[in-house]
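>>> From the sequence below, what's the structure:
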Amino acid sequence: MELRQLEYFVAVAEERNFTRAAERVHISQSGVSAQIRQLERELGAELFDRSARTVTLTPAGKAALDHARDALTAAGAVGQAVDEVTDLIRGRVTVGMVPGCTITPLFEALAAFHTAHPGVEIVLLEDASDRLADGVRTGALDLALLGAAARTPEGLDAHTVVSERLVAAVPAGHPLEKRRRVTLRDLAAHPVVCMPPGSGLRAVLDQACAAQGVEPAVALEASAADAIAGLAARGLGVAVLSESMADAYRDRLTAHVIADAHVPALLALVWRPARNPALRALLTHCRRAFGGNTAGPGPDDRPGTRG
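Next up, the predicted model:
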């Protein structure tokens, strides 16, 4: 008795027709018939009543059907178990992250995963948040750390790492330095230095401005917080950053939470339901590394992380 014979038997039983069953299993009708006859000879009983136009199960066929299905399910489970072990021996996982990312829990998770599964190739790519989300949706990426506005991308599983407000950061002597309250209209009165379209922070800024009917004058764009802060410190514009990002530059810049920008800036891990065994293993390490770290990065997590 062979698994393929059981597969053909189940197909004929469910389709109630040899021709349709043959199409389902992608072999000729004569091939299906021959294998079923061989199975019947081995079992010593006919499995189908072929006397009518529609094929029906004999009592012996009815008794065998559930067991045949169970056998096929068990065989599939064996194959899946072997595949999972194989994937964790010589598989591949592709991870995306925003440019300039230095969130250490992600690196700790990758290191722990590599130690546990040294045969799995890790591919790490940088890109803008919107393209990272698209990459996860299409399967080009297994996992991504990206920025988002208010909510994580639809259709993807996610773990929010950071949720923060936008700030306006200015150097000493700037008209906004001593203000007790800064609004989007205050921001719009000055040149702005911010991240480019496609980044999570830019999406937050654009959504907040649209809600208030404000059009800021974006003078310069940069993908890394270091660059944005450096340009603002030299008087080239007001830096728009998240709270924890701006905190790293408090020796050069004074940061004010933008009072009417209520949309939070998120940093999140996103993935599709994890069919890839290597991804499932990596997610376990990510959860351990990030833990309950949802309020903001720690002291070792430098800025430039929310693209």
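
>>> switch to C-alpha atoms for all contacts and neighbour counts from now on
Fine.

>>> What ranges does the stretch 151-300 of the chain have for its helices?
Per DSSP state H, counting those that start in this stretch, the stretch 151-300 of the chain carries helices over the ranges 184-188, 200-212, 225-233, 243-247, 277-290.

>>> Compare those helices and give me the one nearest Val167.
helix 243-247 (6.0 Å; CA to CA).

>>> re the thing from before, of all the helices of the stretch 151-300 of the chain, which lies closest to Thr94?
Among the helices of the stretch 151-300 of the chain, helix 277-290 sits nearest to Thr94 (CA to CA), with 8.7 Å.

>>> Next, the buried residues of that closest one.
For helix 277-290, the neighbour count (16 or more other CA atoms under 10 Å) marks Pro277, Ala278, Leu279, Leu282, Leu283, His285, Cys286, Ala289, Phe290 as buried.

>>> cool, and stretch 252-268?
By neighbour count on 16+ other CA under 10 Å, the buried set for stretch 252-268 is 252-258, 260-268.

>>> and for comparison, fold this next one:
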Amino acid sequence: MNITLRQLTYFLALIETRNFGRAAARVNISQPALSVQIRELEITLGVRLFDRLPRDVAVTRAGRDLEARARRIMAEVAELQAAARLARLGGQLNLGMIPTVAPYLLPRVLPGLRARQTSIDLRLREAQTDALTEGLLRGQLDAIVIATPVAGDDTISAALFQDRFVLAGHADRLAAPMAARGALRPDAIDPDQLILLDEGHCLADQALEVCALDRSRRRFDLGAASLATLAGLVGQGAGLTLLPELALATETAANPGLRLMRFAAPEPERQIRLVRRAATDGAGWFDELAAVLSEAGQKLTAAARAQVPLPAP
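As a prediction, this is how the structure comes out:
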């Protein structure tokens, strides 16, 4: 009896859920059917992969050894599938974007793709950086657009554009920073005035870093689920926040009460990147996609710099 890819898929689902019922639900089969497939895999290999417990399963040493091999095999299968899809940006492209980029960049990207007469079938997943990185490394995504570096040699990235931060709030809230003498520095913002995104968003972490604030101090509010919510709150006078240039045109149009103020040079910023797996053949499609994303992003940030002029050098 041969080992099948289906058995390895079921095996990894059980590894990750540690429960036959949850694993069966994840792969859309019945629990008895999954149990049979796992048992047949154990018989084929001649080892016990799991210790069955009353409410759980424990992975054996043999199971741990198989897990590493199974993940390599499934990654190779994903590469084969990606290669078939991504012949010069044709077919289906599974692209991931972080939520602080997707709603602003994607509407500008689609016309650029159409103008290049590509036959791409774009499938977008919007999620936080950790989830996107995991999806990329598992072969569920072909490329991701993120604002933080990916460590290790498993990926290749292309820098797309620099996205600078501005201070945003209602005119009443910005009165004090504007009246203060000297150039505005991020670490001069009153933490009690600062509102940021939920924990887990890389933009929240970046804002805390540039403002030299410690998350554990908890003097600031972390709770908005999206930049749109955040801009709406501060536009109504709830506090101050840092907004990326990418979002300025959309959020100021939606929130007439929102006012913006530039930081002194060098301004805080984030680097937007397109990332793919190193093992994926990126010939043609990756560079072309990076060019479209970069062009769209640079147009948005250029418009933001015209809307809110840069500080004098």
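
>>> ok so, going back, pull the most distant pair out of the buried residues of helix 277-290 of the first structure.
Spatial extent of the buried residues of helix 277-290 of the first structure (CA to CA) is set by the pair Pro277 and Phe290 at 20.1 Å.

>>> all strands for the first structure, in order.
Secondary structure of the first structure by DSSP state E: the strands cover 48-49, 56-57, 92-97, 121-126, 143-149, 157-164, 166-170, 191-194, 217-221, 238-242, 254-257, 265-271.

>>> most packed of those strands?
Highest mean neighbour count among these (mean count of other CA atoms under 10 Å): strand 238-242, with a mean of 30.

>>> according to the alignment, it goes to what range in the second structure?
Mapped onto the second structure using TM-score structural alignment, strand 238-242 of the first structure covers residues 240-244.

>>> Give me the mean distance between that stretch and the first structure.
Mean deviation of stretch 240-244 of the second structure from its aligned counterpart in the first structure after superposition (mean CA distance after the TM-score superposition for the first structure): 1.4 Å.

>>> residue in the second structure matching Arg252 of the first structure?
Match for Arg252 of the first structure (TM-score structural alignment): Gly257.

>>> Excluding chain neighbours, what is closest to that match?
Closest residue to Gly257 of the second structure apart from its sequence neighbours, by CA to CA, 6 or more residues apart in numbering: Gly235 at 4.9 Å.

>>> and what of Arg22 of the second structure?
Leaving out its chain neighbours, the residue that sits closest to Arg22 of the second structure by CA to CA, 6+ apart is Leu14, at 7.9 Å.

>>> That neighbour -> the first structure?
Using TM-score structural alignment, Leu14 of the second structure has no partner in the first structure.

>>> The one 10 residues further on now?
By TM-score structural alignment, Ala24 of the second structure lines up with nothing in the first structure.

>>> So which of the helices of the stretch 151-300 of the first structure is nearest Val123 of the first structure?
Ranked by CA to CA, the member of the helices of the stretch 151-300 of the first structure that lies closest to Val123 of the first structure is helix 277-290, at 12.1 Å.

>>> between that closest one and strand 265-271, how many degrees?
150 degrees (axes from the mean of the first three to the mean of the last three CA atoms, to 10 degrees).

>>> Quick check: end-to-end length of stretch 93-111 of the second structure?
Start and end residues of stretch 93-111 of the second structure are separated by 16 Å (CA to CA, to the nearest Å).

>>> tally of neighbours for Arg275 of the first structure?
Arg275 of the first structure has 10 neighbouring residues, counting by other CA atoms under 10 Å.

>>> Quick check: Asn293 of the first structure touching Ser163?
No: in this structure, Asn293 of the first structure is not within contact of Ser163 by CA atoms under 8 Å, at 10.5 Å.

>>> which residues does the residue nearest to the spatial centre of the first structure contact?
Among the residues of the first structure, Trp271 comes closest to the average C-alpha position under CA atoms, centre = their mean, at 1.7 Å. By CA atoms under 8 Å, 6 or more residues apart in numbering, the contact set of Trp271 of the first structure is Val136, Arg137, Asp142, Leu143, Ala144, Leu156, Asp157, Ala158.

>>> how close does the last one get to Val270 of the first structure?
Distance check for Ala158 of the first structure against Val270 of the first structure: by CA to CA, it reads 4 Å.

>>> Between the two, which contacts overlap?
The contact lists of Ala158 of the first structure and Val270 share Thr152, where a contact means CA under 8 Å, 6+ apart.

>>> show me what contacts the closest residue to Leu146 of the first structure other than its chain neighbours?
In space, and not counting its chain neighbours, Leu146 of the first structure is closest to Ser129: 5.0 Å by CA to CA, 6+ apart. By CA under 8 Å, 6+ apart, the contact set of Ser129 of the first structure is Met97, Val98, Leu146, Gly147, Ala148, Gly198, Ser199, Gly200, Gly307.

>>> Lovely, talk soon.
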